[in-house]
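A.B. asks: Only the shape, not the letters, is given here:
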């Protein structure tokens, strides 16, 4: 595939449109008062299977040949891409093999099974995930789809911001959480295409701040620990996401665990919607740096709402 760019997103959007929801944008006067900004929330927690990853999974599947789809697909994921690929595969009649770390939330494992995916549990390390996915790929001939680094996945994830900027073209900033980088890379591509004046900013926990360090060092950094409540952000940047982020993203805000919990609680209590910890990281970043965003129009992509209610932090 040629270098990724935002001009590819409109065609991608038209391909996946029959399979996804166009999610709503919500506001909260109280959150505007607290932050001093005019905040718009793109609610991907209302997406099919509860997260933006339905977009990328669907586009990646539609981009495979009929012959490839007949052999099935395999991925490794802590939860949301696992569910997204399972549901997208079910809609297209494709077998989905899903490698999940043993520590993945039960609600996400249950979702995979309900959507028809076949789970293979492994140790909660990137090495174990890759090894298990490779073994399945060799044994079955299934196509491997990376949850964040696959170019077709990145373009699919960018359709959330594509919709967002169609509804609100005058945003000053868009904040997204950063894990593997698929969402922020896709968002940056969409913004560069629709309105280059929009600054895309990443947010991530201090506990897994590999993207922040990668931007500083100019090379992909890893994490020695994954001790964060934001279970969807424990992965690291990839060979396709990092170049896009380096080109378009100038800033990543890091937040503490208690700030994530506070932001999550604020959304639950005041907006009356369910968001998972990884989603709350973006609002936590806005709250932490509120003076920077004062008086600006700030878009936040709420990445998902798949919460294990048995593990609520409040």
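C.D. replies: Great, that's in hand. Here the structure is a predicted model, which means the values were calculated and not measured. Numbering: from 1, shown residues only.

A.B. asks: only C-alpha atoms for contact and neighbour calcs from this point on.
C.D. replies: Noted.

A.B. asks: Residue 136 belongs to a strand?
C.D. replies: No. Read with DSSP: H, G, I helix; E, B strand; the rest coil, residue 136 is helix and lies in no strand.

A.B. asks: The residue sitting furthest away from the middle of the chain: which element?
C.D. replies: Most distant from the centre of the chain: residue 139, at 29.0 Å, with distances by CA atoms, centre = their mean. Here residue 139 sits within helix 126-140, counting by DSSP states H and E.

A.B. asks: What helices and strands are in contact with the helix or strand following that helix?
C.D. replies: Counting by DSSP H and E, the next helix or strand C-terminal to helix 126-140 is strand 143-144. Counting contacts by 3 or more CA pairs under 8 Å, 6 or more residues apart in numbering; DSSP states H and E, strand 143-144 packs against strand 73-76, helix 126-140.

A.B. asks: Correct me if wrong: residue 74 contacts residue 94.
C.D. replies: No. Using CA atoms under 8 Å, residue 74 is not in contact with residue 94; the gap is 10.5 Å.

A.B. asks: Looking at these two now, which is surrounded by more residues?
C.D. replies: Of the pair residue 74 and residue 94, residue 74 is the one with more neighbours under other CA atoms under 10 Å, namely 27 against 22.

A.B. asks: got a list of what the more buried one touches?
C.D. replies: 96, 97, 98, 99, 133, 136, 137, 142, 143, 144, 145 (CA atoms under 8 Å, 6 or more residues apart in numbering).

A.B. asks: Could you check how far it is from residue 156?
C.D. replies: 18 Å (CA to CA, to the nearest Å).

A.B. asks: then this one, side by side with the first:
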């Protein structure tokens, strides 16, 4: 079996392009939106008070200039980018093993909700039985959404270790084939089609002009690794990752600082789609400085502030996980200084991926009540 490092060598822009050709009939081409109000807010220096307690305390706040382009995967099928990877992985599985075997055995995965719904949708569309292991604390709408596509939902604890133990039990009973939620070649290629699409949409507006940066959330790392794979032969566009910092959810950022992948995460961050450690294959991509420039982390309050702006100023419905990239642009002084230094008076054109919109009015009410 190939090692993660060997598999990473096969993750190329061409592999992402091939994935797009396969999944196009099954996924939406989601909008790429702009918002002058958020451009202006992000381009305004933070107050000195906001830097108190940081390494930038007492220094003059950065004056970056942002031009945002929001890739709205919250408007993707099942409300998240995960539909891309799930359809690609299942279609490749049928290609490799044959339709008869896949339909006889069915597929299984574990997920807090977005990959769960995505695989349930893909399996329903392609007439394959699906078993989905979900944490008991998953958002009720995500559980309901998964069941609505005919999947059998089995509950587990909230950590990845607990989820994987239940998956092993169900596999022993059913012989179902595992479709990993993020640490998988075909999942990564599918998620990378987000980048292919947003670059094409940007080019439709600006011709040969190139994006300066793309920033995505990082949970298991499939989206970030896929986006970085697509842009790996386009060095003029830098790729960044964003995580919550609450209770160690910033495992990728910490791992990069330590030079070693963090293997386990136990956090109840409001960004419930980002509670998992970065996968082995994803780590090979994200830890490569030539592919991902850096990963930054934001607090729960910063996530809520960014979410409020998207809801109230853009009128776009997002879940907390979706806005960590925007929160980095708004509040992380290190990132803001980078944009100021490298963007100068022109500033940076930054694509921010809104990864999903699977939350409820009740959950939002609790966040802001």
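C.D. replies: Ah, there it is. In this text, all values refer to a predicted model and were calculated from it rather than measured experimentally.

A.B. asks: Could you report the TM-score for this superposition?
C.D. replies: Laid over one another, the chains give 0.97 as their TM-score (TM-score structural alignment, normalised by the length of the first structure), with 313 aligned residues with a CA RMSD of 1.3 Å.

A.B. asks: before we move on, the earlier item: can you give me the distance of the aligned residue in the second structure for the residue farthest from the centre of the first structure to residue 237 of the second structure?
C.D. replies: For residue 139 of the first structure, the aligned position in the second structure is residue 173, judged by TM-score structural alignment. Distance, residue 173 of the second structure to residue 237 of the second structure, by CA to CA: 47 Å.

A.B. asks: Also residue 251 of the second structure?
C.D. replies: Distance from residue 251 of the second structure to residue 237 of the second structure, by CA to CA: 24 Å.

A.B. asks: Residue 152 of the second structure now?
C.D. replies: Distance, residue 152 of the second structure to residue 237 of the second structure, using CA to CA: 41 Å.

A.B. asks: Neighbour count for these two, which is higher?
C.D. replies: More crowded of residue 152 of the second structure and residue 237, by other CA under 10 Å: residue 237, with 20 against 15.

A.B. asks: show me what contacts that one?
C.D. replies: 210, 211, 212, 213, 214, 231.

A.B. asks: Residue in the first structure paired with residue 75 of the second structure?
C.D. replies: Match for residue 75 of the second structure (TM-score structural alignment): residue 46.

A.B. asks: and the nearest residue to its match once chain neighbours are set aside, which of the three is it?
C.D. replies: Nearest non-adjacent residue to residue 46 of the first structure, counting by CA to CA, 6 or more residues apart in numbering: residue 23, 6.1 Å away. With three-state DSSP as the basis, residue 23 of the first structure sits in coil.

A.B. asks: Can you tell me what residue 23 of the first structure aligns to in the second structure?
C.D. replies: Looks like residue 23 of the first structure aligns to residue 30 there (TM-score structural alignment).

A.B. asks: which residues does its match contact?
C.D. replies: Residue 30 of the second structure neighbours (CA under 8 Å, 6+ apart): 71, 72, 73, 75, 76.

A.B. asks: what about residue 158 of the second structure, how many neighbours?
C.D. replies: Neighbour count of residue 158 of the second structure, defined by other CA under 10 Å: 21.

A.B. asks: what's the matching residue for it over in the first structure?
C.D. replies: Match for residue 158 of the second structure (TM-score structural alignment): residue 124.

A.B. asks: and the gap between the closest residue to that match other than its chain neighbours and residue 120 of the first structure?
C.D. replies: Among residues not flanking residue 124 of the first structure along the chain, residue 101 sits closest, at 4.6 Å (CA to CA, 6+ apart). Residue 101 of the first structure sits 8 Å away from residue 120 of the first structure when distances are taken as CA to CA.

A.B. asks: Between these two, tell me which one has more neighbours.
C.D. replies: Neighbours were counted for residue 101 of the first structure and for residue 120 using other CA under 10 Å; residue 101 has more, 21 against 16.

A.B. asks: And that one? What does it align with in the second structure?
C.D. replies: By TM-score structural alignment, residue 101 of the first structure lines up with residue 135 in the second structure.

A.B. asks: ok now do that match, which residues does it touch?
C.D. replies: 111, 112, 155, 156, 157, 158, 159, 163.

A.B. asks: Am I right that the second one is in a helix?
C.D. replies: By that I understand residue 112 of the second structure. No. Counting by three-state DSSP, residue 112 of the second structure is not part of a helix but coil.

A.B. asks: Tell me which stretches of the first structure form helices.
C.D. replies: For the first structure, applying DSSP state H gives helices covering 9-16, 29-35, 53-62, 66-70, 80-92, 106-114, 126-140, 151-167, 182-194, 210-217, 241-248, 257-266, 277-288, 290-293.

A.B. asks: Out of the ones you listed, the one nearest residue 303 of the first structure is which?
C.D. replies: Counting by CA to CA, residue 303 of the first structure lies closest to helix 277-288 out of those; the figure is 5.0 Å.

A.B. asks: what's the closest non-adjacent residue to the residue nearest the centre of the first structure?
C.D. replies: Closest to where the C-alpha atoms of the first structure average out (CA atoms, centre = their mean) is residue 183, at 4.5 Å. The shortest distance from residue 183 of the first structure to any non-neighbouring residue, by CA to CA, 6+ apart, is to residue 157 (5.4 Å).
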